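Q: Return atomic coordinates for the entry below.
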Amino acid sequence: MIGRIQGTLLENKAPELLVDVHGLGYEIQCPLSTIFALPATGEIVTLHTHLAIREDAHVLYGFATQKERTLFRTLIKISGVGPKLALAILSGMETNRFIQSIQDQDPGALVKIPGVGKKTAERLIVEMKDKLAQLGSQGAELITPMEALVEKNSRTDALQDAEGALIALGYKPTQASKAVSNVAADGMSSEDIIRAALKAM
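A: Modelled structure (predicted):
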């Protein structure tokens, strides 16, 4: 099992990264929360990883913190939730808001995440509530505030990053472009734009 990777960030094409480790390039799938926290390409990055082995592929998932990885591993243990949907959940909703939605038994908030239907939301509430209780006091140790993530400075890069992130979440390019255009303003980071666009959709 590959549990941790440290190397040079060669490419950042959300949600996939290419990380060079002593000449070996690892393709790693990441949630947007991790993407926001990355350094610039060419710099050293450290990721906590989870290796998923399927019949047709070995897929490596990376996370900025062990807390994110813990929540990811908890999610994929739930019936009907695979790695792809788990990434969408981590990308589509702030971690502490997701945990709060589980605690409040609020399926309406969860179905706003692309790929999460009513039945899946209800299953998440039933199964995650018990798992969060086992992991710690109301899952508090899993919270990774979005405010701690790194902001992007360039407006152009922020718009492109936001559009790419929304497309990675499952929205059509035209939907992503329109949503970003409607909410973007001077001084907003890609994180701010994505958050506003998701709220407006």
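
Q: Could you use CA atoms for every contact and neighbour count after this?
A: Noted.

Q: Kindly tell me how buried Ala86 is, as a neighbour count.
A: Using other Cα atoms under 10 Å, Ala86 has 22 other residues around it.

Q: Next, the second sequence, to be compared with the first:
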Amino acid sequence: MIGRIVGTLVEKTPPELLVDVSGVGYEISASMTTIYDLPQLGDQVTLFTHFLVKEDSQTLYGFIDKSERALFRVLIKVNGIGPKMALAILSSMSSEELVANVQDSDVTALTKIPGVGKKTAERLIIELRDKLGQAAKNDLFSAPTVLRQVQADPRQEAEAALISLGYKPQEAAKAIASIPMDSASSEEVIKAALQGMLRK
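A: This is a model prediction of the structure:
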């Protein structure tokens, strides 16, 4: 089991990362929450990881802190919630917002996450209410604030990231087109687009 990666952040193409560890490049999948908090390319980064092995693939998932990894591990145990959807959920709302929506049985808020329909949202609420409620009491999912990074080519990277999270290309393009692009980074554009779509 690979529990942590410490190395140089070489590439950042949401939701994929490449981290160099002593000359070996690790390809890592991450949520937008983690990507928002990464340092600049070329800087050292520490990611807490979850290594998932299937018959036809091996995937390493990276998280900025243990609390997000813990929430990811809780989510993938829910029937019908795979790693990709778990990353979409973590990318669409903060841990605190997810806990609150589950505790409030807010089906509407959860169905705004790409790939989450009414039945899936109801299942999330039923299966996660007790687990997330106890975790919230223990402050398990409270994450520290880390300095954000600015990236080049924000429009293209933002659109690709939204599509990878489950949004249709037309939805992604429309959401990004409504956001001022002046000096915003791709992470800021993605965050604003997600917030805009979740408010609809």
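
Q: Once you drop chain neighbours, what's closest to Val150 of the second structure?
A: Ser185 (4.7 Å; Cα to Cα, 6 or more residues apart in numbering).

Q: for that neighbour, what are its contacts?
A: Residues counted as contacts of Ser185 of the second structure (Cα atoms under 8 Å, 6 or more residues apart in numbering) are Gln149, Val150, Gln151, Ala152, Asp153, Pro154.

Q: Which two among the residues you listed are spaced furthest apart?
A: Across the contacts of Ser185 of the second structure, the longest distance by Cα to Cα is 13.2 Å; it joins Gln149 and Asp153.

Q: between the two, who's got more neighbours?
A: More neighbours surround Gln149 than the other of Gln149 of the second structure and Asp153, with 16 against 10 (other Cα under 10 Å).

Q: Just confirm the more buried one contacts Leu38, I think it does.
A: Yes: Gln149 of the second structure lies in contact with Leu38 (Cα atoms under 8 Å); the separation is 6.5 Å.

Q: wouldn't Phe51 of the second structure be in contact with Tyr26 here?
A: No: assessed by Cα under 8 Å, Phe51 of the second structure is found out of contact with Tyr26, at 11.6 Å.

Q: what do those two both touch?
A: Joint contacts of Phe51 of the second structure and Tyr26 (Cα under 8 Å, 6+ apart) do not exist.

Q: Where does Lys67 of the first structure sit, in terms of helix or strand?
A: helix 66-75 (DSSP states H and E).

Q: Can you pull out the residues in contact with that helix?
A: Contact with helix 66-75 of the first structure is made by 48-50, 62-63, 81-83, 86-87, 90, 128, 131, 141-144, as judged by Cα under 8 Å, 6+ apart.

Q: Show me what counts as buried in that helix.
A: Within helix 66-75 of the first structure, the residues that count as buried by 16 or more other Cα atoms under 10 Å are Gln66, Lys67, Glu68, Arg69, Thr70, Leu71, Phe72, Thr74, Leu75.

Q: what's the answer for stretch 189-200 of the second structure, then?
A: Val189, Ile190, Lys191, Ala192, Ala193, Leu194, Met197, Leu198.

Q: List the buried residues for the longest helix seen in the first structure?
A: For the first structure, the helix that runs over the most residues, judged by DSSP state H, is helix 118-135. For helix 118-135 of the first structure, the buried set under the neighbour-count rule, 16+ other Cα under 10 Å, comprises Thr120, Ala121, Glu122, Arg123, Leu124, Ile125, Glu127, Met128, Lys129, Lys131, Leu132.

Q: which one of these sits closest to Gln103 of the first structure?
A: Lys129 (6.4 Å).

Q: Relative to the first structure, what is the average displacement of stretch 118-127 of the second structure?
A: Stretch 118-127 of the second structure: mean distance to aligned residues in the first structure after superposition is 0.7 Å, counting by mean Cα distance after the TM-score superposition for the first structure.

Q: Identify the residue range in the first structure corresponding to that stretch.
A: Mapping stretch 118-127 of the second structure onto the first structure (TM-score structural alignment) gives residues 118-127.
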